[in-house]
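Engineer: my questions are about this predicted structure, shown below with the sequence.
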Amino acid sequence: MKKIFTFCLLILALSKVKAQSTADYIAEHAEHAQKLMREHELPASIILAVAIHESAAGKSKIAQHLNNHFGIKGPNSNTEIRSAYRDYPDADSSYNHFVAFLHSRTYFDVLFDKFDQYDYKNWARGIQRGGYAASRTWAAQVIALINKYELYEYDERPDDYLEEVLPAVEVVTKSSPSVKKKSSASKKTYFVKKGDNLNRIAERNGTTSALLMKKNNLKSALLQPGQKLNL
């Protein structure tokens, strides 16, 4: 009788894991992802998409047994499975450590200054360039998840937010191999974050505060969080 009871509990547990959809997973973790976004100015969409990708939306073994949703390696004290991945007391702790991990590595930490909380595409590419995953298609897969489940809706983007347009590719014409043509110049905007100042923004973008003031018709160098600047 005891064996039958244990078997029934196992079947029930497996059915619950199977029943959880990606939408269920997002609903369960979106609030905490947004909390981290507001504290660290990292897109909630990136946090959720990386977790979905690395944990199979909470269905992977390391998510189920170790509460590890981001595939971060380290010691664990779990006796149910043998794994090179670290364990956490709960899912929120795994989410917290993912952000702390990015801050702890110089090649990831620079992204916090370079990109805002709305620029999920450049965040994904930057994390991939930093070596977070070996796959060359990792960033594209994360971006695809964000678009498929519309995770950018959790990023609290301003209504007038414009994504950065990548620089145009130079094209050499057949008739004149030595002449290169470019399409129209790329446009770039920036939304001011808490703690920003005009000089810092100018230095990061290879310009001067005077030029930024002129370009944006600013009468004062004082900035407000959320203010849009043309760079």
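Structural biologist: Cool, got the structure.

Engineer: only C-alpha atoms for contact and neighbour calcs from this point on.
Structural biologist: Noted.

Engineer: would you agree residue 151 is in contact with residue 50?
Structural biologist: No - assessed by CA atoms under 8 Å, residue 151 is found out of contact with residue 50, at 11.3 Å.

Engineer: between those two, tell me which one has more neighbours.
Structural biologist: Neighbour comparison, residue 151 and residue 50: the larger count goes to residue 50, with 25 against 21 (by other CA atoms under 10 Å).

Engineer: residue contacts, that one?
Structural biologist: Contacts of residue 50 were listed using CA atoms under 8 Å, 6 or more residues apart in numbering, and they are 70, 142.

Engineer: next one for the comparison:
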Amino acid sequence: MRNKNYFSEKILLPAYLACCFFLFCGISFPSAVWLSLNDYIEKYKGIAIMEMQRTGIPASITLAQGIVESNYGNSMLAKYSNNHFGIKCRSTWKGASVRLHDDKPNECFRKYNHPYESFIDHSYLLTSSERYATLFNYKSTDYRSWAQGLQKAHYASSKRYARVITSIVEFYGLHYYDTSTYQKYSIHPVYVDMVEKYAQKYGMSPDAAAAITDVQTIPVESEADTSNFNNLTQLIANTVKTEYTVQPGETMYGIARKFGTTVEAIQSLNALPTTQLKAGQIIVVLQ
């Protein structure tokens, strides 16, 4: 009986109290899985493409910003609060929140029930503010102008922001997702429901945001967390490129899986207009 009480008091009770603490603070338990950058692209390219088709924001820009802001899904904010873009609460926010130390102590960040909500809110941030209005003069395939425009609009304080975003887009072939013919993605059915309920949950329809003309100007304050810049640039610099000879019957998809990369990265590295390969063809792949 003594052993049973010891187990209850020393093991179960602390675990229960810890759970209560996280729930009381509005923090959910994070996934223990560390995402690779390629995993992040595969997991969220679908929502990025859907948001591009809905709002005109290039999928490549959304993915690159998510990679930078969330350390490709591995930041505490992304894991605990599904916030992939480091968006802070501000006075208009009606949803859940979490407190973290950032530029200032104990800052308020938005918390979402699902990562897709973070992507939808990111679209609303760009479409509802006059600060980013000029971005929508660019085509969704012009990712370079979008990256420069975000920097000019002070999305980030770093003068390297546009260069880093563009480097990520081009190195991993994210611009292939900006073409309207790209259909090779999957997305969870909850996305449609989340878009429809956005207004009810957060007090504003993301579809109506683009039509708003009387928008209160947001003070020029950087949205972006650029603390991952050095890590990402180092990751790109340390990524090994190797030549590979295509074997009979091999596909670009199969080769991408073999090397743990993406089809789009192979296309971008080799400037290939299609995914068609021939036996004996020599290509460059990431390792």
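Structural biologist: Good, I have the coordinates. Everything quoted here is computed from the prediction, not taken from an experiment.

Engineer: which residues sit against stretch 124-133 of the first structure?
Structural biologist: By CA under 8 Å, 6+ apart, the residues outside stretch 124-133 of the first structure that reach it are 46, 107-108, 111, 136, 138-140, 142-143.

Engineer: buried ones in stretch 127-146 of the first structure, by neighbour count?
Structural biologist: By 16 or more other CA atoms under 10 Å, the buried positions in stretch 127-146 of the first structure come out as 127-129, 132, 138-139, 141-143, 145-146.

Engineer: and the helices in the first structure?
Structural biologist: Secondary structure of the first structure (DSSP state H): helices at 2-19, 22-40, 44-55, 61-66, 91-104, 106-114, 120-129, 138-148, 198-204, 209-215.

Engineer: and of the ones you listed, who's closest to residue 72 of the first structure?
Structural biologist: Residue 72 of the first structure lies closest, by CA to CA, to one member of the helices of the first structure: helix 91-104, at 7.9 Å.

Engineer: mean shift of that closest one relative to the second structure?
Structural biologist: Average distance, helix 91-104 of the first structure versus aligned residues of the second structure after superposition (mean CA distance after the TM-score superposition for the first structure): 0.7 Å.

Engineer: identify each buried residue in that helix, please.
Structural biologist: Neighbour count says helix 91-104 of the first structure has 91-92, 94-95, 97-99, 102-103 buried, by 16+ other CA under 10 Å.

Engineer: kindly report the same for stretch 103-123 of the first structure.
Structural biologist: In stretch 103-123 of the first structure, counting by 16+ other CA under 10 Å, buried: 103, 108-109, 111, 115-123.

Engineer: as a markdown table, these with distance to residue 200 of the first structure would be great.
Structural biologist: Output for those, formatted as a markdown table (distance: CA to CA, whole Å):
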| residue | distance to residue 200 of the first structure |
| --- | --- |
| 103 | 20 |
| 108 | 19 |
| 109 | 17 |
| 111 | 15 |
| 115 | 14 |
| 116 | 14 |
| 117 | 18 |
| 118 | 19 |
| 119 | 19 |
| 120 | 22 |
| 121 | 23 |
| 122 | 20 |
| 123 | 20 |
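
Engineer: and which of those residues is nearest to residue 79 of the first structure?
Structural biologist: Closest to residue 79 of the first structure, out of all of those and judged by CA to CA, is residue 103, at 30.3 Å.

Engineer: next, name the residue at the spatial heart of the first structure.
Structural biologist: By CA atoms, centre = their mean, the mean C-alpha position of the first structure lies nearest to residue 46, the distance being 2.4 Å.
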